[in-house]
Each structure stands twice: as C-alpha cells, then as structure tokens.
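Chemist: only the shape, not the letters, is given here:
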C-alpha cells in the first residue's frame, strides 16, 4: 500500500516538475506555435495573391524558362518563413529529436484538420445558410465553403510530403553546419539549412500537386513557378534573420544563460 502511494506521489512530483521546468514549458510553447503556423499555412494556402498589387507597384513581368507573368504566391508563404524560424530555434535548443517530434506532430494535425474539413463539407447545409451571404457577393455559401476548404488531394499530399522531406533535410543540414562552425554564426546554419531544405520543398510540392496531379503542368511552368517560390522563401528567410536573434535573446533571458547553454550543448551532441 505504502509502495503504491509512494509511486503515485513520485509520478505526481515528476509531472509537476515537468510543468514547472522552464525548458519543458518553452518546448511546449514553441511546439504549439510551430504547429499552429504550419496548419494555418496549409489552410490559407488556397488563396493566391498578387504581390505587386498588394504592394501597390507595377507588375514586374518576370520571364523564366519561357514562362512570363506577375508575382503571384500562395497566402501560405506569409507563414512559412515563421515556420522556418521556429524550426531553427527548436533545432538550436532541442536538437534533431525536437524538430522531428514537432514536424510529425504538425503533419498529423494537418491531416486531422483536413479530414474534419472534408467531413464538414459533406454535412447537409441548412437551406437558409446557403444564401445567407448573397448580399456580400456569395450566392452559394456551401459551394464557397467547399471550394476554400476542399483543397484537392494532390495538393494536400504534395504539401505534406514536401513539408516532411524539407524538415528532415533542414535538421540534418543545420547540424552539419553547426559541427563545422561550432556555436558561431547562428545565421549561417539557419539560412544554410533553409536554403537546401526549401529548394527541395519548393519543387516537390509543385511536382506532386501539379505535374503528377490532374493539371499536368509542362516542365517550363513547373521550373518557373518553383524557382520564383524558392526565391521568395529565401528572401523572406534572410529578411527574418533578426527575428532569429531576437528569439535567441528572449530564450536566454527566460531560461538563464547557463540553462540555455546546457540545452544547446545537448542539442549539438544529438
């Protein structure tokens, strides 16, 4: 009896310690923010926006691989640079296991989210709800809901596969650069790992979704759009380097220098 009570008490103390430990709370917070950004990026990615019109400038009329046009990107690109920063931050303090955990968790949540979106699409709509937004230019709310949340399976799977491959590549390149440079040049391992992982990600998602998928894009269009997406992601990643250092400064202040350095040493050691 006493042994059982002692075991239960130890479990309770361990649980409380985990919740009271700042490093554990930090990981939970980083993981939660990472997953929210990844899931949101997938869901808002159905919208394509014109960058030049958004900025109020004349169309640049790019011309690559025989294809021409204006700069149009998925709205998900607003959030993916944040995901890159979160990946590198978790990698810095929690290593490969931390990044792999949050990556698989995010992928599972994305599948979960889309599964329930498809269930919601197939629920019979209330008759009054279908026409409730007519005054706002939406004659059929059900059709609009299905169009926005019912992204094609090729797009969903292409995005998921590219996300997982990109994350796994990112974590390995990050630590290769870290071994070569030590604890110096945090910007280099962050930007270098993103440069390689997003090169793969940018083309894999388009290849699965639009080349293998029903649209069967020509090679020239695939290369042109993939190149533009990659250049945009890299420009955003470079622009957000100061955010990486702000995150590091905040973490050191929250954990204390000694605890932060301990986590980084464990992460570097694998």
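Modeler: Ah, there it is. Please read these numbers as outputs of a predicted model, since none were measured by experiment.
Chemist: please make it C-alpha for all contacts and neighbour counts, starting now.
Modeler: OK.
Chemist: for the nearest residue in space to residue 70 that is not next to it in sequence, give its distance to residue 72.
Modeler: Leaving aside its sequence neighbours, residue 70 sits nearest to residue 61 (CA to CA, 6 or more residues apart in numbering; 4.9 Å). According to CA to CA, to the nearest Å, residue 61 and residue 72 sit 11 Å apart.
Chemist: take this one as well and set it beside the first:
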C-alpha cells in the first residue's frame, strides 16, 4: 500500500540563491511566459469598448482581459520564490517577447506563395510595427520589475502580513507603469488613435488590470498558500540584490 507523504514544514528564507530546488517553479514560469506571449500576440493592439448605463461607450485595450494574469503569476512567483527567481522569469519572458517579434517579422516578410490571398490579413494581424514591439517590451520590462520590487519590499515592511495589500499595491504601481508606457509609446500620433482615446485606454487599462487583481485575490491566496506548503519555503528578500541586472547563481 502506497504511503502518502506530507508536505514539508514552511521555512523562512532570506531570498539568497543557492542549491534549493523547487517542484513547481518551472511550471509557474511556463504559465507566465505563455500568458505573456498570447496576450501580446492576440490582444495588445485592438481597442474594444463597453456601453455604459448612460449610453456612452468606454474604450479599452482587448489584451487587458488576459494580460493581468501574467501579473498575478508574477505576484505568486515573488511571494513564494522571491525577487531573485522572479527576476529570472521576467528576463525569460523578455527574451521570449524578443524572439516572438523576430519570428513575426521574418514570417510576415516572406513572399506569399502564388495563389494565396491571405497575406494582407496576415500582415494586419501579425505585422506589428517595430514601434509597437519596442513599446511592448519596454512597458513589460519596467512594469514587471516594478511590480516584483514593490511586492518584495512590502513583504519585508509588513513582515509577511496583509498579502492582499501587497498584491494589489504592487499591481497599482506595475500595471500603471506598464499602461502609461505602452500606449503613448506605441500609438501616440497614429491615425485612429486621437489623444482622448489613447488616454482613455491608458486609464481603463490601469483600472481594469487593478480590478482584475482585486477580484482574483482569493485565487491568488489559494495558489500562494498551496505552493508554500508544497515547496516548504517562504521567502523574505532581506538578502537580495534588487538590481534587475544582478547575476543569479542558482
């Protein structure tokens, strides 16, 4: 008869890297990169709208429906595994974005076979300008690192209490920075994006992303508590170098 094994007791850790190996870290990283790539590939450049009770319309970027999930996963990474390991995931996501942009450019640039009439549609969907690509990368990099840094610092300040305040507070900073950088850098001065629409989308992106974080807080609690128990660790980044460019040794 197979004997069940209880998860290890949760041990506090100072955030320094070393020989620790985790069971689920790679899976969380894969989920983060998947959500990041799909949300940027499918929804980043399409503005949509909802009709308000008074009959007016409110515009928002379609990618906002799924992109905030990457921030929630980022919160889980920082809270469970610490800033240093979240930093590795952020750089992995950044590298994936770079490759995605190169692949999209290469495939769109290839000549279409004779008789195939989908090139125009293909270019419209996948042929983002380098301005949009660069804006996406800069916004992701700044927003994710800000999110992880604020959450890690707040965990130390609060001595691990009030997880909801840390996740929402870090999202307010990180998602706000992401939206403030991406949309003006990508679409300012482009036909179809008048300034009033652009700033409305920036504001709505920030509000919707933060609301998503707040709404999914119970789910975030469940995942974080489950992972801490299964991994047997709770990281406080008291011994961490918070530079985005610091070298990780494990």
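Modeler: Structure received. A quick note: this is a predicted structure, and the numbers were derived from the prediction, not measured.
Chemist: the more surrounded of residue 61 and residue 72 of structure 1?
Modeler: residue 72 (15 against 12; other CA atoms under 10 Å).
Chemist: find me the equivalent region of stretch 145-162 of structure 1 in structure 2.
Modeler: Using TM-score structural alignment, the residues of structure 2 aligned to stretch 145-162 of structure 1 are 122-139.
Chemist: ok, residues contacting the matching stretch?
Modeler: 40-41, 94, 97-98, 101, 104-105, 108, 177-179, 181-183, 185-187 (CA atoms under 8 Å, 6 or more residues apart in numbering).
Chemist: dump the residue contacts of the residue nearest to residue 70 of structure 1.
Modeler: Contacts of residue 61 of structure 1 by CA under 8 Å, 6+ apart are 68-71.
Chemist: just the buried ones from the residues you listed, in PyMOL syntax?
Modeler: Here is the PyMOL selection string for the buried members of the contacts of residue 61 of structure 1, based on 16 or more other CA atoms under 10 Å:
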select buried, resi 71
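Chemist: circling back: for the residue nearest to residue 70 of structure 1, give its distance to residue 255 of structure 1.
Modeler: Taking CA to CA, one finds residue 61 of structure 1 at 48 Å from residue 255 of structure 1.
Chemist: how close does the residue mapped onto residue 76 of structure 2 from structure 1 get to residue 205 of structure 1?
Modeler: By TM-score structural alignment, residue 76 of structure 2 lines up with residue 89 in structure 1. Per CA to CA, residue 89 of structure 1 is found 24 Å from residue 205 of structure 1.
Chemist: kindly report the same for residue 167 of structure 1.
Modeler: 13 Å.
Chemist: ok, residue 262 of structure 1 next?
Modeler: With CA to CA as the criterion, residue 262 of structure 1 and residue 205 of structure 1 are 37 Å apart.
Chemist: so residue 116 of structure 2 lies in a strand, does it not?
Modeler: No: read with DSSP: H, G, I helix; E, B strand; the rest coil, residue 116 of structure 2 is coil and lies in no strand.
Chemist: that one: neighbour count?
Modeler: Around residue 116 of structure 2 there are 7 residues (other CA under 10 Å).
Chemist: what residues sit buried inside stretch 171-185 of structure 1?
Modeler: 171-175, 177-178.
Chemist: would you mind checking the contacts of stretch 122-139 of structure 2 for buried ones?
Modeler: 40-41, 94, 97, 101, 104-105, 108, 177-179, 181-183, 185-187.
Chemist: strands of structure 2, residue ranges please.
Modeler: Applying DSSP state E to structure 2 gives strands spanning 11-13, 47-51, 57-61, 233-235.
Chemist: which one, of those, ends up nearest to residue 208 of structure 2?
Modeler: strand 57-61 (8.7 Å; CA to CA).
Chemist: mean distance, the closest one to its aligned residues in structure 1?
Modeler: Compared with structure 1 after fitting, strand 57-61 of structure 2 deviates on average by 2.8 Å (mean CA distance after the TM-score superposition for structure 1).
Chemist: what is the burial count for the aligned partner of residue 112 of structure 2 in structure 1?
Modeler: By TM-score structural alignment, residue 112 of structure 2 lines up with residue 125 in structure 1. Look at residue 125 of structure 1: counted by other CA under 10 Å, it has 12 neighbours.
Chemist: now do the contacts for residue 125 of structure 1.
Modeler: residue 142.
Chemist: what's the spacing between it and residue 145 of structure 1?
Modeler: 10 Å.
Chemist: cool, residue 176 of structure 1 as well?
Modeler: For residue 176 of structure 1, the distance to residue 145 of structure 1 - CA to CA - is 45 Å.
Chemist: and if you look at residue 49 of structure 1?
Modeler: In terms of CA to CA, residue 49 of structure 1 sits 19 Å off from residue 145 of structure 1.
Chemist: can you check residue 122 of structure 1 too?
Modeler: If you measure residue 122 of structure 1 against residue 145 of structure 1 using CA to CA, the figure is 10 Å.
Chemist: again, but for residue 218 of structure 1
Modeler: 30 Å.
Chemist: stretch 3-16 of structure 1 corresponds to what range in structure 2?
Modeler: Using TM-score structural alignment, stretch 3-16 of structure 1 pairs with nothing in structure 2.
Chemist: what do you get for stretch 174-194 of structure 1?
Modeler: Residue span in structure 2 matched to stretch 174-194 of structure 1, by TM-score structural alignment: 151-171.
Chemist: which other residues reach that stretch?
Modeler: Taking CA under 8 Å, 6+ apart as the rule, stretch 151-171 of structure 2 contacts 71-72, 75, 78-79, 82-83, 146-150, 209-210, 213-214, 217, 221, 236-238.
Chemist: repeat that with 6 Å
Modeler: Taking contacts as CA atoms under 6 Å, 6 or more residues apart in numbering, the residues outside stretch 151-171 of structure 2 that touch it are 147, 150.
Chemist: same thing with stretch 263-270 of structure 1?
Modeler: 92-95.
Chemist: state which helix of structure 1 is the longest.
Modeler: As assigned by DSSP state H, the longest helix anywhere in structure 1 is helix 80-121.
Chemist: and that one, how far from structure 2 on average?
Modeler: Looks like 1.1 Å for helix 80-121 of structure 1 (mean CA distance after the TM-score superposition for structure 1).
Chemist: I appreciate the help and will end here.
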